[in-house]
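**Q** Dropping the sequence and predicted coords here.
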Amino acid sequence: MTVKHDKDKQQFTLDIQGEEARVDYQLRDGTMYLTYSEVPYHLRGKGYGKQLVEQTFEQLTKEGYRAKAVCSYIRAVARRSEKWSNIIE
């Protein structure tokens, strides 16, 4: 499973067993404000949310963006690893 970046919809998506998990963002002044994350209800608690968020971080890093975590879950994932401290505020 690999995250996909849909710039038109301003979201990163991850296909999980035919269903879509997503991170929504708003782009302002070259910074991505990561506003929302969602995993389908019946797939929660299995680590997919963390996988989605970390792959989102990796993808936005590859694309040269910096980001601010607005969503509390995204912020929690970012704080758990020093790896993201220079990229995610």
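**A** Sure, I can see it. Numbers count the residues shown, from 1 in each chain.

**Q** CA only for contacts and neighbour counts going forward, please
**A** Fine.

**Q** which residues make contact with the top strand by length along the chain from outside it?
**A** As assigned by DSSP state E, the longest strand anywhere in the chain is strand 19-28. With Cα atoms under 8 Å, 6 or more residues apart in numbering as the test, strand 19-28 has contacts from 10-15, 32-40, 49, 52-53, 56.

**Q** One more to weigh against that first structure:
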Amino acid sequence: MTEALAIRNNLEAQRFEATIDGQLAVCDYQRQGHHLVLPHTLVPPSLQGRGIAAQLVQAALDWARTEGLKVRPVCSYVAAYMRRRPETQDLLAA
């Protein structure tokens, strides 16, 4: 079972972030009109494999849905995450 993270939307830095064991994990975004571009997700190597990136990306997707935004997954991790989850397909920008 993956631990639930305290994820914040840092609007000033344009990223979803969580601090785990004193280390910062992030999912960067750029809001461009009616689109949310997700260019980069970073989880420190010592924290990888714990589902942290997935939780960060899901938080970003949930926010996009709430804000009525379409998502452009530039980050390869985000693109793969969305491909594996049919329930996110309606968020993809045309």
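**A** Sure thing, it's come through. Quantities reported herein were computed from a predicted structural model and do not represent experimental measurements.

**Q** Pull out the buried members of the contacts of strand 19-28 of the first structure.
**A** 11-14, 32-39, 49, 52-53, 56 (16 or more other Cα atoms under 10 Å).

**Q** separation between the spatially most distant residue from the centre of the first structure and residue 26 of the first structure?
**A** Within the first structure, the residue lying farthest from the chain centre (Cα atoms, centre = their mean) is residue 42, at 19.3 Å. Note on residue 42 of the first structure: its distance to residue 26 of the first structure, by Cα to Cα, to the nearest Å, is 27 Å.

**Q** same thing with residue 45 of the first structure?
**A** From residue 45 of the first structure across to residue 26 of the first structure, the span is 26 Å (Cα to Cα).

**Q** These two: who's more crowded?
**A** Between residue 45 of the first structure and residue 26, counting by other Cα atoms under 10 Å, residue 26 is the more crowded of the two (16 against 10).

**Q** Counterpart of that one over in the second structure?
**A** Superposed on the second structure with TM-score structural alignment, residue 26 of the first structure falls opposite residue 30.

**Q** And for residue 3 of the first structure?
**A** Under TM-score structural alignment, residue 3 of the first structure pairs with residue 7 in the second structure.

**Q** Next, count neighbours for its match.
**A** With other Cα under 10 Å as criterion, residue 7 of the second structure counts 17.

**Q** is it true that residue 52 of the first structure touches residue 11?
**A** No: applying Cα atoms under 8 Å as the test, residue 52 of the first structure and residue 11 come out as separate, 11.4 Å apart.
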